[in-house]
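In: My questions are about this predicted structure, shown below with the sequence.
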Amino acid sequence: MSQYTNYIGKPTSRVDGPAKVTGAAKYSAEFNVPNLTYGVVVSSPIAKGRIIKVHSKPVLKIPGVLAVFSHENVPNLAWFDRNYKDDVAPGGSPFRPLHDNEIKFNQQPIALVVADTFEVARYAASILEIEYEEEDHETDIELKRREGFMPGSGKTGFMPPPPPRGKPDKEWKKAAHRIEHEYVHGAQHHNPMELFATTTEYHADGTITAYDKTQGVYNCQQYISKIFGLSKKEARVINHFMGGGFGSGLRPQYQLFMSVLAALELKRSVRVTLTRQQMFSFGHRPHTLQYLKLGTNPDGSLAAVQHHALHETSRFEEYTENVVNWSGMLYQCDNVKLGYQLAELDVYTPLDMRAPGAATGSFALEVAMDEMAYEAGLDPLDFRIRNYAEKDQNMGKPFSSKKLRDCYHQGAAKFGWDRRNPRPRSMREGNMLVGWGMAGGVWDASQQKAAAKAVLTADGHLKVTSAAGENGTGTYTIMTQIAAEYLGLPIEAVTFKLGDTDMPEAPVQGGSWTAASVGTAVKSVCEAIGEKLFKLAQKMKGSPLKKAKFEDVEFVNGQIRLRHDPNQSVVIKDVLQASGKEQLEANTSAMPNYLKQMPYSMHSHNAVFAEVKVDEDLGTVHVTRVVNAVAAGRILNAKTARSQVLGSVVWGISMALMEETVMDHKFGRYMNHNYAEYHIPVNADIHDIDVIFVEEEDDIVNPLGVKGIGEVGLLGVAAAITNAVFHATGKRVRTLPVMLDKLL
């Protein structure tokens, strides 16, 4: 077997790494296009009310200021049709910046100042005077407990909780052991390193190219095309690199609208970059209240599960998440009742944030399971294995594959769980109380429609393109590996390009479906090139493949050779040269195989084991060890996959101990909207993290057998840490984050 084959699964270094470390990789605010101007957004200081007057004349007199855009002078746009939606919009009517004088939430964008230089634009924006009429607002979900409502037309992918099964109320009351508690986390914001920015290049023919920070260039193209009445040829969107997104870039954000609006009106190129404070103004993981009741039979089997969630949404959209459904699926129980409600507040619509719904729901469920284990006198790991679900009871379907039991066993063995003393406050090192906790997780394994194009040139170089996204997860690399694998080329002979609406369409990069979706399209298009090569090879003089069928050959080491006789082969370069063709080209589109998938429930799983050390006097918590065992089908690149899970664990530590966006309800404003006061981990907070990939084969989920790992790696981490804190201290914390004031 050649050094060039079997790229899939190997820990390959990032092909885009050199561009990133040398600065050659350009991000959205780094395209220095000709005739560039700068726009600065002005945000509302009130949470609800109306704009009386925008005093733009004094600002327009400042040398270098080109325009002040507000609702008073924005032209009539196509998006005033209230049926307009972007690809991932929730139910309702999306927010339209500069649409009218109504203020819907604090920090709402209400004006854009454009100038020749960024410094002038920023100064002019800082002195722009605006008169408001303030109205009473509501931003506290605690006051909406009795006003929750069932969502109507939710976003794509929302699954309403299944109807109750069995007799959950009766069986809970009869249970030998019972718990009943509320679990809470406040709003959390994505906070990627790269600020949201759009550089819109205006061309002499009236067309534009928008270099936008986004997780979906086609979604943004559709957005601006509809709003401004542009054809797709007139509005190109590009994003080659993204400095973190975590879901914040799934929807087009308002700086894109502002930049395109100004460019079309001024007929100049315009860059709009949001500030760190403004990054808190367009979506977040919603503040959520969860109520769980669990009961067990005398043998430790679950007798009843009840899980209800209430979380916030804006007044103009119904943002929904699958929060409670996991509780009817992860463990075997015949008596289950799940409930889900929304509460309207004067805030911007929440937004998908890594493992949306599951990160919230699994935290509450897995802490409740830990409490239930203690109540029933069982080891938390044994309790979960005792209630292992062999099928998805929500859907009444078997799993396409499920290796969660292996995750439990392999993770526990690596962590040393069998050495755990179950009694709280029983383990210590000097003045540090030591706690061990564990939790599990489940996430959807899904595939979306995607397309790809491949061009193989006579010099043996393959170029593959698809308008996918790259959040830093390794998309460039794994797609290059797939292409090299299926055409038997050295990885250096393959180039993969992404993030451009001039390329074949791909879905937004989210939901852990990029590898499955775009990867399948890349596999398909390379196979199409392979078939064309094979037919040409058969026509070569003296070809050893003349009488072979396509299924009889393999592409290895730059050759097409017979499977049963590898010595009978032709060199790929020679095929094109002999045919007289300069290149071969193919375009394909890949769709999920719904007939094959329909009978199954398709998910990835994980088990997390965490060690904490808590200072007995100060209450400070240190996460000293984490083992995360993940079953996510075929692993395409062990190196980039491990990095994704490492990032997930870091975020789980952050979610458990640090992250909280604090709302001052008097002003309806997030008060810690900066990196100084919105706490996230630094290097000193992170210690030993072990990642285990449990072997799992699944030919049902997609032709590559991949399930995605970006989301599932986060699940269980916050709960495992919270459970470890209880084991260390004997204090049960049910509200995130677990800060020292809750332990003193």
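Out: Nice, thanks for sending it over. Numbering: from 1, shown residues only.
In: contacts and neighbour counts: CA atoms only from here.
Out: Noted.
In: Give the residue farthest from the middle of this protein.
Out: Gly542 (52.6 Å; Cα atoms, centre = their mean).
In: mind checking the SS state of that one?
Out: The three-state assignment at Gly542 reads coil, by DSSP: H, G, I helix; E, B strand; the rest coil.
In: Also Asn628?
Out: Under three-state DSSP, Asn628 comes out as strand.
In: ok, it - contacts?
Out: When contacts are counted by Cα atoms under 8 Å, 6 or more residues apart in numbering, Asn628 touches 411, 606-609, 645, 649, 689-692, 713.
In: Let's see which of those end up in helices.
Out: Assignment to helices by DSSP state H places the following of the contacts of Asn628 there: 411, 645, 649.
In: Skipping adjacent residues, who's closest to the last one in space?
Out: If you skip the residues right next to it in sequence, Val649 has Leu714 as its closest partner in space, 5.8 Å away by Cα to Cα, 6 or more residues apart in numbering.
In: pretty sure the one you found is touching Met655, no?
Out: No: assessed by Cα atoms under 8 Å, Leu714 is found out of contact with Met655, at 9.5 Å.
In: between these two, which one's more packed in?
Out: Neighbours were counted for Leu714 and for Met655 using other Cα atoms under 10 Å; Leu714 has more, 28 against 25.
In: just to revisit the earlier point, just the contacts of Asn628 now: which is nearest Leu77?
Out: Here the nearest of the contacts of Asn628 to Leu77, counting by Cα to Cα, is Gly713; it sits at 42.5 Å.
In: which of the ones in helices among the contacts of Asn628 count as buried?
Out: When the ones in helices among the contacts of Asn628 are checked for burial by 16 or more other Cα atoms under 10 Å, the buried set is 411, 645, 649.
In: number of nearby residues for Asn421?
Out: Here the neighbour count serves as a burial measure; for Asn421 (other Cα under 10 Å) it reads 14.
In: list the contacts for the spatially closest residue to it that is not a sequence neighbour?
Out: Nearest-residue entry for Asn421: Met427, 7.1 Å, with adjacent residues in sequence omitted and distances by Cα to Cα, 6+ apart. For Met427, the contacting residues are 421, 433-435, 728, taking Cα under 8 Å, 6+ apart as the criterion.
In: alright, now check it against this:
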Amino acid sequence: MTDYIGKPANRVDGAAKVTGAAKYAAEFTAPDLVYGVVVSSAIAKGKITRLDTSTALALEGVLQIFTHENRPNLAWFDKNYQDEDAPPGAPFRPLYDEKILFSMQPIALVVAETLEIARYAASLVQVEYETETPTTNLEANRAQAYIPKKYKAAEPSPRGNAKEAIVQAPVKTDATYFHTSEHHNPMEMHASTVIYQPDGTLLIYDKTQGTQNSQKYISKIFNLSPAEAHVVSPYVGGAFGSGLRPQYQLFLTVLAAQELKRSVRVMLTRQQMFSFGHRPATLQQVQLGAAPDGALQAIIHENFSETSQFEDYTENQVNWSAMLYNCSDVHLEHKLVALDVYTPLDMRAPGGVTGMYALESAMDELAYELKMDPLELRLKNYTDIDLSKDNPFSSKELRACYQQGAERFGWSKRNPTPRSMREGKNLVGWGLATGAWEVKQQQASAKAILSIGGKLTVSSATSDIGTGTYTIMTQIAADTLGLPLENVTFLLGDSSLPEAPLQGGSWTAASVGTAVQMVCAQIGEKLFSQARSIPNSPFAKAKFTDIIFANGQMQLKTDPMQALSILEIMRQSGLSSVAGEATAKPEAKQKKYSMFTHSAVFAEVKVDEDFGTVHVTRVISAIAGGRVLNPKTARSQIIGGIVWGIGMALEEESMLDHQFGRFMNHDLAEYHVPVNADIHDLDVIFVEEHDDIVNPIGVKGMGEIGIVGTAAAIANAIYHATGKRVRELPITLDKLL
């Protein structure tokens, strides 16, 4: 079989991962490798007045301790070099000066012959500070909020006169929703291993979602050519956005390797993983106005989100309220509050999961005010036009998501009255929410080489953070040239490979996948050109559009028996290999449409009436995500997103002590995430959706959509179960009792 797209193929990298053959950034080694341990600041704001490293340096095996007092004078310290994913502002520069900008800021790097010596020496570094009171409370500092000069995407724009319309609306709701900061916590901690080569060049193994971004960042800072800073990241143990920007361990590792002319490894501790980017704490006020029949007359969505003192990090948190429902009067506002924390960072479905939580909770509240079924309210305000841009959607099978999800869930059996459904001591609640995520295609390139032995190698500098990129790219290549899956190898995670965007935004399948399909088609065209010239060729009078590749052969579409094997074509043409390289770019026609993945999430909760414990017993997520390349890996993406949505709704909370400006639960013992006992019946429906606008493959991406809407559906189900509306995530026992 060579028809692979749309089939549930096993992960091609699965065996390497389960046997330990897959190596991660901190597992590569070299002769005479030395180890670096980061010393973190004990305060959140102020400055270092004394830094004594003498005791630590006196330890046998300690090679050097780098601080702001002895670091080399790099050009970067003067020019504010930014990485590809940096928001506006001045990026954090480790070891720049004595100032402390956030808690656990890296203030020194201890390098020693062994990890144990480095760790012990780090504990001997003595630091004295002049402390200032940190500002870390979002709600208490709302008065200092400001409108950023630049948004990550389009600035939210109003339409109509929502403030007047809300006053006139017969039915209205007004509520404020809050969620705390959350941290990514991937299984693999951030690490870099820099191999110092005999010729002075660097082979850098980094935990990253973009090897070329890390390479450009390092090259700028240390004035290195691409050949002098080769970045490799074949496997990534989860990232979820935390690897989009180069983190400070990469800079520190390269600095140490350059200065010591030694191979160096630095891996952050789990506690230090809480010292950089996170999902920002966010406060949102949503006002909805409607006619008695449920038709929306006004939407006001105002947002306050945290950022650091040195960069303006923004997310598209309010834009969803302008495009999801049919409403002529909409007012949106997104403001930032600068706090003494590290700059927030993209975290799975950034902005979407936050903004949709507030909007979909507000829609549920409006449904109860109207005494209307929450599903009926959404259908009442359904739109096939993105009114924020006045564009049609390239495709939108959200109605089918509602219908198929509701049918499988049994939504029609729901008693609409809160606290009306019971099972023993448990109150049972059913809730739903809509999800959406923007579809994008970025420019990407791929290279392919087909050998006379029938082996195809395709490559691109993209990443695989666990999403299944290795597998789906292998499927696309095998499908395009009609080769067995086992005859195709896909290479990624290497800065020397053809250019690819960061792996994020759910755009990898669309962007890199299109480039892979293009380059394989290019190989096919070269084979076809040769095949036409072979004596007695069945393709002598054919056009390229008349043939297909299947089972290792080139065949006529009208008569598959008229065929030549790829091997025979190459042999008779005297070819030892066929190579090609292609670059895929977004097509101009995309600008005329709004392109989104959509979902309908249905959740069931059971709440113990006495103790307030919540169990999410069922979740059904119906997804309209264009063409599904691999239902098996796609389902895993959605299930993973649902699990994270359960965590967001009930457990995940980075707790800031505002007196010290520090995240206090900075480990996996106290930062709670869902475990097996929390997860019950999860189901995914892939709604059929054809879209030839988004990209030639018709794929929309599944990385983000699984989490969007899940927390809102659970929060809405909890209200239905208990009659108590909790507007602050996570919904913990104390908030329900």
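Out: It's in. Predicted model, so just to flag it, every value in this text is computed and none were measured.
In: Just the buried ones from the contacts of Asn628 of structure 1?
Out: When neighbours are counted using 16+ other Cα under 10 Å, these contain these buried positions: 411, 606-609, 645, 649, 689-692, 713.
In: if I look at the equivalent of the residue farthest from the centre of structure 1 over in structure 2, how far off is Leu564 of structure 2?
Out: Taking TM-score structural alignment, the alignment pairs Gly542 of structure 1 with Asn536 from structure 2. Computed with Cα to Cα, to the nearest Å, the distance linking Asn536 of structure 2 and Leu564 of structure 2 is 11 Å.
In: And Gln249 of structure 2, by the same measure?
Out: Computed with Cα to Cα, the distance linking Gln249 of structure 2 and Leu564 of structure 2 is 54 Å.
In: cool, and Leu432 of structure 2?
Out: As it turns out, when the distance is counted by Cα to Cα, Leu432 of structure 2 lies 54 Å from Leu564 of structure 2.
In: More neighbours: which of the two?
Out: Neighbours per residue (other Cα under 10 Å) separate Leu432 of structure 2 from Leu564, with Leu432 holding more: 31 against 19.
In: which SS state does that one fall under?
Out: At Leu432 of structure 2 the chain is in strand, as set by three-state DSSP.
In: cool, the one 10 residues further on as well?
Out: Classification of Gln442 of structure 2 into helix, strand or coil gives coil, according to three-state DSSP.
In: wait, what's in contact with it?
Out: With Cα under 8 Å, 6+ apart as the criterion, the residues that contact Gln442 of structure 2 are 501, 507, 510-511, 585-586.
In: Tabulate these (CSV), appending neighbour count and distance to Pro94 of structure 2.
Out: Formatted as CSV, the entries for those read as follows, by neighbours: other Cα atoms under 10 Å; distance: Cα to Cα, whole Å:
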residue, neighbour count, distance to Pro94 of structure 2
Pro501, 24, 26
Trp507, 23, 31
Ala510, 25, 36
Ser511, 30, 33
Lys585, 16, 36
Pro586, 19, 37
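In: What residues does Thr37 of structure 1 make contact with?
Out: With contacts defined as Cα under 8 Å, 6+ apart, the neighbours of Thr37 of structure 1 are 114-118, 268-271.
In: Which stretches in the stretch 1-150 of structure 1 count as strands?
Out: Residue ranges of the strands in the stretch 1-150 of structure 1, as given by DSSP state E, counting those that start in this stretch, are 36-43, 49-55, 65-69, 91-92, 102-103, 109-115, 129-134.
In: What is the third one packed up against?
Out: If I follow you right, that is strand 65-69 of structure 1. Under the contact criterion of 3 or more Cα pairs under 8 Å, 6 or more residues apart in numbering; DSSP states H and E, strand 65-69 of structure 1 touches helix 57-60, strand 109-115, helix 118-127.
In: which residues sit against that strand?
Out: By Cα under 8 Å, 6+ apart, strand 65-69 of structure 1 touches 56, 59-60, 98, 111-116, 120-121, 124, 262.
In: and with 6 Å instead?
Out: In this structure, residues lying in contact with strand 65-69 of structure 1 by Cα atoms under 6 Å, 6 or more residues apart in numbering are 111-115.
In: next one: stretch 194-203 of structure 2
Out: With Cα under 6 Å, 6+ apart as the contact definition, stretch 194-203 of structure 2 has outside contacts at 204, 228-230, 262-264.
In: swap in stretch 548-566 of structure 2?
Out: Residues outside stretch 548-566 of structure 2 that contact it (Cα under 6 Å, 6+ apart) are 2, 481-483, 546-547.
In: Most neighbours among those residues, which one is it?
Out: For the contacts of stretch 548-566 of structure 2, counting by other Cα under 10 Å, the largest number of neighbours falls to Leu481: 27 neighbours.
In: among the contacts of stretch 194-203 of structure 2, which ones are buried?
Out: Taking 16+ other Cα under 10 Å as the criterion, what is buried in these is 204, 228-230, 262-264.
In: Save those residues as CSV, and put in distance to Thr176 of structure 2 too.
Out: Converted to CSV, those look like this (distance: Cα to Cα, whole Å):
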residue, distance to Thr176 of structure 2
Ile204, 46
Glu228, 52
Ala229, 48
His230, 48
Arg262, 54
Ser263, 52
Val264, 49
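In: would you list every one of the strands in the stretch 351-500 of structure 1?
Out: Remark: strands assigned in the stretch 351-500 of structure 1 by DSSP E, counting those that start in this stretch are 391-392, 397-398, 428-429, 432-444, 450-457, 462-465, 494-497.
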